[in-house]
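Colleague: A predicted structure for the sequence below; I have some questions about it.
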Amino acid sequence: MNAALIERVREVIGRAGQTQTAQAERLGMTPDKLSKSLSGVRRFTSLELALLADAASTTVDWLISGRQTREAANVAARRNGDGDSTQADARETLARYENLIDALARLGHCLPALPSLPSVKDPSPRAIDQGEELANEALTALSKSPRLMGNEELAAACEGTYGIQIAATKLPEGLDGVAWSPADFRLIVVASTAKWTRQRFTLAHELGHVLAGDAQDAVAEHLSPGQSQSIHEMRANSFAAAFLMPRDEVARDAHAGMDAWAIGKLAWKYKVSPSAMATRLKGLGLIDVDQRREALKITTRDAAQATGGLADHLKGAKAAEQGWPPDTLSRLAARAYLQGDMSVRPLASLWEVDPATLLDVLEPSEDAASESTTVEAGLVFTP
């Protein structure tokens, strides 16, 4: 067996501060098997290497080759008064998904080939127009309008169209989202939050970065719509606005002399905040500065209540706060587990549930199974 691999495994075990017996138990091995593997008599299985990598927060690729892959350079986490996000925060968020993607690939469970992205012209002062053009391409590629989909459904639609793994999870305070698109995968992570319209705009903004080719290096940020100065940020904001509030549709639904409540109701129809809709309408020349200023006083809750949609607003807030894992990555991890290639721990981590709880769902006890199949005499159907 590769002596360097064994040395790296010993390093991982040493860092854990546990005995070989404890490590063997954690990996589902006997101490004798671990001893033989460390002496070169027996080979580590793919599953054992995956478990070691997962426990050490590294990759199987590093254990085998010693190569650290895909360093996310130039992570520019924006800070604000509500938090103190750093490059390390963003890198840690990315590594959680990167490590699982690498481990699954080593086990033969690879993400599908990436579809091509729209072509983008050279960055210029026309960044706002570029964002609008990109949004029109994306809207044509999707199966239905974003305003007809909730946040998680919209994420799944974008994943299916562009091969982007999109997750919503708890992020460090002050960090709204992260986008990263190295050569072999595309990843967007947005913050789980009850402010579902903000989560939605973040998702669209990060999608704009990926489609524009801005995310070869990781892009981590706190969004301040309308306040970004760089060409890339202007383009991503323009994309998000045009993607969620298409020019032709909004122009058709808007009317002269709209007051703040009319703008709020229109915002609710498009599943965006009243402030986002007012900014879009002002940018399209459909309302003036005073109308926009008045609309900024209306909240999403106000708009929901005015349209009889308060229950839907609460459902949206709950779903956005719970978050979700990337759909394709979840399917790959589940398949790896069911085929015996990976333990339940990475799958549970991805879904942010306790491994024991997930095992109860995936492998119910005999008592639970028998209880579910017990029927009363003569009963034909059990609801």
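Modeller: Happy to help now that I have it. Numbers count the residues shown, from 1 in each chain.
Colleague: contacts, neighbours, all on C-alpha from now
Modeller: Noted.
Colleague: Check the secondary structure at Val190 for me.
Modeller: Reducing the assignment at Val190 to three states with DSSP: H, G, I helix; E, B strand; the rest coil gives strand.
Colleague: Could you report the separation of it from Leu362?
Modeller: From Val190 across to Leu362, the span is 28 Å (C-alpha to C-alpha, to the nearest Å).
Colleague: cool, Ala241 as well?
Modeller: Applying C-alpha to C-alpha to Ala241 and Leu362 gives a distance of 41 Å.
Colleague: Settle it for me: which of the two has more neighbours?
Modeller: More neighbours surround Ala241 than the other of Ala241 and Leu362, with 25 against 13 (other C-alpha atoms under 10 Å).
Colleague: these two touch, right, that one and Lys282?
Modeller: No. Ala241 is beyond contact range of Lys282, at 11.8 Å (criterion: C-alpha atoms under 8 Å).
Colleague: Mind naming the longest helix for this protein?
Modeller: In the chain, taking DSSP state H as the definition, the longest helix is helix 87-106.
Colleague: what helices or strands is that one leaning on?
Modeller: helix 46-55, helix 60-65, strand 177-180, helix 327-338 (3 or more C-alpha pairs under 8 Å, 6 or more residues apart in numbering; DSSP states H and E).
Colleague: Might you calculate how far that helix sits from the centre of the chain?
Modeller: Distance of helix 87-106 from the chain centroid (C-alpha atoms, centre = their mean, to the nearest Å) equals 12 Å.
Colleague: list the contacts for Ala191?
Modeller: 168-171, 175-177, 199, 323 (C-alpha atoms under 8 Å, 6 or more residues apart in numbering).
Colleague: repeat that for 10 Å
Modeller: 167-178, 198-199, 202-203, 320-323 (C-alpha atoms under 10 Å, 6 or more residues apart in numbering).
Colleague: Ok, Leu296 next?
Modeller: Counting by C-alpha under 10 Å, 6+ apart, Leu296 touches 260, 263-264, 273-279.
Colleague: Can you list the residue ranges for helices in the stretch 251-383 of the chain?
Modeller: Remark: helices of the stretch 251-383 of the chain, listed N- to C-terminal, are 260-269, 274-283, 289-295, 300-306, 310-322, 327-338, 344-351, 355-362, 366-373; assignment by DSSP state H, counting those that start in this stretch.
Colleague: count of residues packed around Glu71?
Modeller: Glu71 has 11 nearby residues by other C-alpha under 10 Å.
Colleague: which SS state does it fall under?
Modeller: Classified using three-state DSSP, Glu71 is coil.
Colleague: another one to put next to it:
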Amino acid sequence: MAAIADLLNTSIHWLVTGERDPYEVKLSARHAWDPQGRTDQPHDWRTAKRVSNDIAGIYHQVGLGAAGQHATIPAAASPVEAARWARGHLEAAMAEGQVLADHLVTLIERVFAIDVFVIDYDAVFDAYSAEANGAKFIVQRTTGAWWRATFNVAHELGHILHNDLAYSDEERAVRSDEWWANNFAAELLLPEADMGSFDWLTEDVKEVAQFAVSHGVSTAALANRVNTLGIWPSREIVKALAWKTPRLLQNAYSPFWVAPIEDVYRAPRFPGRVIAEHQKAVAEGRISGQTLAWMLGVPTEDVDPNWGAGATMTAKRLHATL
């Protein structure tokens, strides 16, 4: 039955009952765009499900549900309208002098009750957004390319607010969903007002680099936004926007310059409320400390005093028990 369920890309629960598994994860996997073919590149849905199910298991182990009431965007809002609405809520929660891109992850959790995970995983993926046990969450892989990760997280926030998560790609209007999330992320991170206030004719390459860093985006995202808004930059800036992001930063600063927000995505990160719930469950003896140790990056015995204290299960003892 497990093999049949895997072949049909469904659950054993559905095979037996004909109904959705109450613990099945709804998600949206990050699609890569093929500019030559003008299509979304296919991805491995099973890998997406495996990663999302592993994260969902963290919630199920301790019976953890939603972080709070999930915000909903105004009805029939366009991606631009939704992004402006979302940015207004995020900025209202920011401290004076803070930059949105630097604190995007924590702000999303605080404002929209959406957990954000950054994980170091064996599978190759960019980012997923998902829902399990009532909790909505975003998963981003560890990377030093903060410019890509920031856009990914904003893109996945768009999917969740747009409510287009599904049990499989066949249940989604992939192209329109991806278009919506991309346009949402572009306006959220690079508001039209900010783009219009920058002098694209007279500023130099260093100013462009500073603009990219302060908005947490890549040169490609910036170039796309310039084209979408019909902005005509100077030749020097057009040339700079064709570079890869590291080259822009190295040219403007130094070969060894590192942006502060790189630390947000370079190492694993888990939501504070998830860690706290696992600490409580381990202390009460309801679960082992294996998952908590994984999240904290420490040996299990460091967080679970009972780890390894029980009798070891041998083949003889198992046979006697059965």
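Modeller: Right, received. Where do you want to start? Just so it is clear, the model here is predicted, and its values are computed rather than measured.
Colleague: how about stretch 31-39 of the first structure, aligned to which bit of the second structure?
Modeller: Using TM-score structural alignment, stretch 31-39 of the first structure corresponds to no residues of the second structure.
Colleague: In that stretch, which residues are buried?
Modeller: Across stretch 31-39 of the first structure, burial judged by 16 or more other C-alpha atoms under 10 Å covers 31, 34-35, 37-38.
Colleague: quick one: which of the residues you listed sit in helices?
Modeller: Using DSSP H, those in helices are 31, 34-35, 37-38.
Colleague: May I see those residues organised as TSV, with distance to Ala333 of the first structure added?
Modeller: Output for those, formatted as TSV (distance: C-alpha to C-alpha, whole Å):
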residue	distance to Ala333 of the first structure
Pro31	27
Leu34	25
Ser35	29
Ser37	26
Leu38	28
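Colleague: nearest to Gly150 of the first structure, of the residues you listed?
Modeller: For those, the closest approach to Gly150 of the first structure (C-alpha to C-alpha) belongs to Leu34, at 48.3 Å.
Colleague: Can you say which helix or strand has the residue nearest to that closest one when sequence neighbours are not counted in it?
Modeller: Nearest residue to Leu34 of the first structure in three dimensions, chain neighbours excluded: Ala24, at 6.1 Å (C-alpha to C-alpha, 6 or more residues apart in numbering). Counting by DSSP states H and E, the element that carries Ala24 of the first structure is helix 20-26.
Colleague: other SSEs contacting that helix?
Modeller: Of the remaining helices and strands, those touching helix 20-26 of the first structure by 3 or more C-alpha pairs under 10 Å, 6 or more residues apart in numbering; DSSP states H and E are helix 3-16, helix 31-38, helix 46-55.
Colleague: Just say which of those is most tucked in.
Modeller: Comparing those by mean neighbour count (mean count of other C-alpha atoms under 10 Å), helix 46-55 ranks first with a mean of 21.
Colleague: Can you spell out which helices and strands pack onto that helix?
Modeller: Using 3+ C-alpha pairs under 10 Å, 6+ apart, helix 46-55 of the first structure sits against helix 3-16, helix 20-26, helix 60-65, helix 87-106, helix 344-351.
Colleague: quick one, it and helix 31-38 angle?
Modeller: Here helix 46-55 of the first structure points in a direction 90 degrees away from that of helix 31-38 (axes from the mean of the first three to the mean of the last three C-alpha atoms, to 10 degrees).
Colleague: quick one on the thing from earlier: quickly list what's touching both of Ala241 and Lys282 of the first structure.
Modeller: With C-alpha under 10 Å, 6+ apart as the test, Ala241 of the first structure and Lys282 both reach Ala276.
Colleague: Any chance of a markdown table for the helices and strands packed on helix 20-26 of the first structure, columns distance to Ser145 of the first structure?
Modeller: Formatted as a markdown table, these follow (distance: least, C-alpha to C-alpha, whole Å):
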| stretch | distance to Ser145 of the first structure |
| --- | --- |
| helix 3-16 | 48 |
| helix 31-38 | 54 |
| helix 46-55 | 39 |
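Colleague: The closest residue in space to Leu310 of the first structure that isn't next to it in sequence: what's it in contact with?
Modeller: Nearest residue to Leu310 of the first structure, sequence neighbours excluded (C-alpha to C-alpha, 6+ apart): Ala304, at 4.9 Å. By C-alpha under 10 Å, 6+ apart, the contact set of Ala304 of the first structure is 264-265, 267-269, 271, 310-314.
Colleague: ok, now how distant is Ala4 of the first structure from Glu11 of the first structure?
Modeller: Ala4 of the first structure is 10 Å from Glu11 of the first structure, by C-alpha to C-alpha.
Colleague: Equivalent analysis for Ala3 of the first structure, please.
Modeller: Distance of Ala3 of the first structure to Glu11 of the first structure, given as C-alpha to C-alpha: 12 Å.
Colleague: Check Ala53 of the first structure too.
Modeller: From Ala53 of the first structure across to Glu11 of the first structure, the span is 12 Å (C-alpha to C-alpha).
Colleague: what sits in contact with each of the two?
Modeller: With C-alpha under 10 Å, 6+ apart, Ala53 of the first structure and Glu11 have common neighbours Leu63.
Colleague: tell me the centre residue of the first structure?
Modeller: Ala167 (1.8 Å; C-alpha atoms, centre = their mean).
Colleague: would you say that residue is within a helix?
Modeller: No. Ala167 of the first structure is assigned strand when assessed by three-state DSSP, not a helix.
Colleague: Among the helices and strands packed on helix 87-106 of the first structure, which comes closest to Glu294 of the first structure?
Modeller: Comparing those by C-alpha to C-alpha, strand 177-180 comes nearest, at 28.9 Å.
Colleague: Report the aligned residue range of the second structure for the closest one.
Modeller: Aligning strand 177-180 of the first structure against the second structure (TM-score structural alignment) gives residues 127-130.
Colleague: tally of neighbours for Gln20 of the first structure?
Modeller: Gln20 of the first structure: 17 surrounding residues under other C-alpha under 10 Å.
Colleague: That one corresponds to which position in the second structure?
Modeller: Checking TM-score structural alignment: Gln20 of the first structure goes with nothing.
Colleague: Could you do Leu139 of the first structure as well?
Modeller: Leu139 of the first structure maps onto Arg87 in the second structure, with residues paired by TM-score structural alignment.
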